[in-house]
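*Asks:* Build me a model:
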Amino acid sequence: MLALPLVALASACSTDKDDDAARKSPAPTASPTSDSEKKATVEAERIGAVPPAELRRAALNGKSNGFQWKEVPESEVKAGLGMKADPAECQPLASLAGGTTSIEPVSLVHRSLEPTEAKNATVGSMWLASHSKKNAERVMKDLHTALKKCPKGFKTLGLTYQSVKQLDEPDLGDEAVVYRLTNVVGKQSMPMTFTVVRKGGLIAAFYGVNMLDEKNSRIPQPVVEAQLEQL
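*Replies:* Modelled structure (predicted):
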């Protein structure tokens, strides 16, 4: 299992008093804060992508739709980047398993998703990847190709993923796809459900796991829609 989803497996059992809190969280500063961010901002403006500061503002924080949205430390985000697939044609799936896209985004923002109700056993994470519209379309096209070519799964960084299956193409954003794969660690199998949505040049990816019932591992659509409304 990669580092990023492991963060989400530590589920919270608090009560949900304010589903709108995520929308009311203070927005990060709009000014670039580092040389790398300044370069990303310039590149975003050049290709018509969403710059880093705006992407951070777009990502939900706090409580919303039964989940607590939390920022993921940069060190844990980086741990999942650079995952190379074997076979190579499965790279789009490996990249998403690592918390990014097969085409390097201009900027990337992650959130862990922890349930606020004890009866909800689904945990996961969400990330927003900023691209030009052309590159975002290519990300989705390559993902669909990988889903067709990699039903048996792939390996990456010593991890094994099996049983890749497309589940749905929900009416979300400009295009979307839902698929499930199984992460195998020793004798333990962990089904993981991904919802990947393109809206313009933005890719919003949601990952979910439910150790009690794999059929409920999908992040609920109202949760996905709440984030898409902010984009």
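*Asks:* From here on, just use CA atoms for contacts and neighbour counts.
*Replies:* Fine.
*Asks:* quick one, longest helix in the chain?
*Replies:* helix 133-149 (DSSP state H).
*Asks:* Break down this protein into its strands, ranges please.
*Replies:* Along the chain, counting by DSSP state E, strands occupy 62-64, 67-71, 107-115, 122-130, 154-156, 159-168, 175-185, 188-199, 202-210.
*Asks:* re the thing from before, the longest helix of the chain packs against which elements?
*Replies:* helix 91-97, strand 159-168, strand 188-199, strand 202-210 (3 or more Cα pairs under 8 Å, 6 or more residues apart in numbering; DSSP states H and E).
*Asks:* gap between the longest one and the chain center?
*Replies:* Using Cα atoms, centre = their mean, to the nearest Å, the distance from the centre of strand 188-199 to the centre of the chain it belongs to is 8 Å.
*Asks:* From the contact counts, what lies against that strand?
*Replies:* Secondary elements touching strand 188-199 (3+ Cα pairs under 8 Å, 6+ apart): helix 133-149, strand 175-185, strand 202-210.
*Asks:* the inter-axis angle of it versus strand 175-185?
*Replies:* 160 degrees (axes from the mean of the first three to the mean of the last three Cα atoms, to 10 degrees).
*Asks:* Give me the contact list for strand 188-199.
*Replies:* 136-137, 140, 172-184, 203-211, 214, 217-219, 231 (Cα atoms under 8 Å, 6 or more residues apart in numbering).
*Asks:* what's the answer for the last one, then?
*Replies:* Counting contacts by Cα under 8 Å, 6+ apart, the residues outside strand 202-210 that touch it are 5, 49-50, 96, 121-133, 136, 190-198, 216-219, 224, 228.
*Asks:* Give the burial count for the nearest residue to residue 142 once chain neighbours are set aside, as a bare number.
*Replies:* Using Cα to Cα, 6 or more residues apart in numbering and skipping the chain neighbours, the partner closest in space to residue 142 is residue 92 (6.5 Å). Residue 92 has 26 neighbouring residues, counting by other Cα atoms under 10 Å.
*Asks:* this one next, for a side-by-side:
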Amino acid sequence: MSRVVVAVSVVATLGFTAACGGGDDEKDTEGKPTGATATKAADEGKGGSEGGGGGATSGGGPAPLTEAQLEKAAIVSGDIKNYKVAKTPEGDIPAETVPAEPAACQSVADMFFFTSTPRAELRTARTLTATSDLNATVVSLALLAHDEQSDAEKVMAGLRTASKSCTAFEHTDYKYSGVKALPDPKQGDEAVSYQMKGSIEGTDVPMTFTIVRSGPTLAAFYAMNVLDADKAQVPADVIEAQLTKLAELEKAAG
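*Replies:* Down below sits the predicted model:
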């Protein structure tokens, strides 16, 4: 079995757990529409969702991206060398958060499945695997479009606090340890980075997370490597490719 197959199998296991424990992506616990459904309804009430965005949120920041814009902003295989890019099934990134123990770790636990509080109005995710069988690093990324810039700022603040106060936690029947805040990257409007190690099916899996805010949109990345802890880093070229494409889309949207 190749290194990439081993790594992807771990990601698939985690995605299956998320799908089983995360709830319905279409409605929240009160029966209200969430995710793409909620945003589509809101856009229809405002006069359409395929337009060019622009303007500003009611909170004074840039307007949130539409569903079409968010999909267009996400990288594809041709945007990055040496990686295959696949769209992550919606079932693998459930909209509902799953409680973590202790609760102080909730923010970092949520980001593993690209959920958050406040919750993003729209999300799209990708999984990147190296084209070389000698590279076992698997990268997951997502773009999270919040309705208000202040909501995205709250998510970032929660991640920054949790990555410094949380050291270990349990989430979706798995245990995580060694949570450690890393220096904030100098990217976007603000960024946060941290690392941890998961104990998954008897295997220790080192992981590194980087989350970058651009207005009301978050670009979230994490990398794992089941064979080489030193390589469990989010590749700089992946972050650069995604942030560049997002910035181009935001500029075009006005």
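*Asks:* How close are the two chains, by TM-score?
*Replies:* Once superposed, chain against chain, the TM-score is 0.79 (TM-score structural alignment, normalised by the length of structure 1); 203 aligned residues with a Cα RMSD of 2.6 Å.
*Asks:* Redo the helices and strands packed on strand 188-199 of structure 1 as CSV? Include mean neighbour count and distance to residue 73 of structure 1.
*Replies:* Supplementary listing: those in CSV, determined by neighbours: other Cα atoms under 10 Å; distance: least, Cα to Cα, whole Å:
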stretch, mean neighbour count, distance to residue 73 of structure 1
helix 133-149, 18, 25
strand 175-185, 19, 23
strand 202-210, 26, 17
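*Asks:* how about the ones you listed in CSV, adding distance to residue 41 of structure 1?
*Replies:* As requested, these are exported to CSV (distance: least, Cα to Cα, whole Å):
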stretch, distance to residue 41 of structure 1
helix 133-149, 16
strand 175-185, 26
strand 202-210, 15
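*Asks:* Between the ones you listed, which one is closest to residue 57 of structure 1.
*Replies:* strand 202-210 (13.6 Å; Cα to Cα).
*Asks:* Onto which residues of structure 2 does the closest one map?
*Replies:* Aligned by TM-score structural alignment, strand 202-210 of structure 1 corresponds to residues 217-225 of structure 2.
*Asks:* ok so, going back, got the strands of structure 1 as a markdown table, with distance to residue 39 of structure 1 columns?
*Replies:* Formatted as a markdown table, the strands of structure 1 follow (distance: least, Cα to Cα, whole Å):
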| stretch | distance to residue 39 of structure 1 |
| --- | --- |
| strand 62-64 | 29 |
| strand 67-71 | 22 |
| strand 107-115 | 10 |
| strand 122-130 | 14 |
| strand 154-156 | 30 |
| strand 159-168 | 33 |
| strand 175-185 | 29 |
| strand 188-199 | 23 |
| strand 202-210 | 19 |
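*Asks:* tell me the residue furthest from the middle of structure 1?
*Replies:* Distance to the chain centre peaks in structure 1 at residue 187, reaching 26.1 Å (criterion: Cα atoms, centre = their mean).
*Asks:* how close does that one get to residue 160 of structure 1?
*Replies:* To residue 160 of structure 1, residue 187 of structure 1 is 12 Å away according to Cα to Cα, to the nearest Å.
*Asks:* before we move on, what about residue 118 of structure 1?
*Replies:* For residue 118 of structure 1 relative to residue 160 of structure 1 (Cα to Cα), the value is 30 Å.
*Asks:* which of those two has more neighbours?
*Replies:* Ranked by neighbour count (other Cα under 10 Å), residue 118 of structure 1 and residue 160 place residue 160 first, with 18 against 11.
*Asks:* That one pairs with which position in structure 2?
*Replies:* Aligned partner of residue 160 of structure 1 by TM-score structural alignment: residue 175.
*Asks:* Spatially, what comes nearest to residue 77 of structure 2 if we skip its sequence neighbours?
*Replies:* Once flanking residues are discounted, residue 77 of structure 2 sits nearest to residue 85: 4.7 Å by Cα to Cα, 6+ apart.
*Asks:* how about the one you found, what's its partner in structure 1?
*Replies:* Under the alignment (TM-score structural alignment), residue 85 of structure 2 pairs with residue 69 of structure 1.
*Asks:* thinking again about what came up before, dump the helices and strands packed on helix 133-149 of structure 1 into CSV; add distance to residue 80 of structure 1 as well.
*Replies:* Shown next, in CSV, are those (distance: least, Cα to Cα, whole Å):
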stretch, distance to residue 80 of structure 1
helix 91-97, 8
strand 159-168, 12
strand 188-199, 16
strand 202-210, 14
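*Asks:* what's the closest of those to residue 111 of structure 1?
*Replies:* strand 202-210 (9.5 Å).
*Asks:* relative to helix 133-149, how tilted is the closest one?
*Replies:* Inter-element angle recorded for strand 202-210 of structure 1 and helix 133-149: 40 degrees (by the same axes, to 10 degrees).
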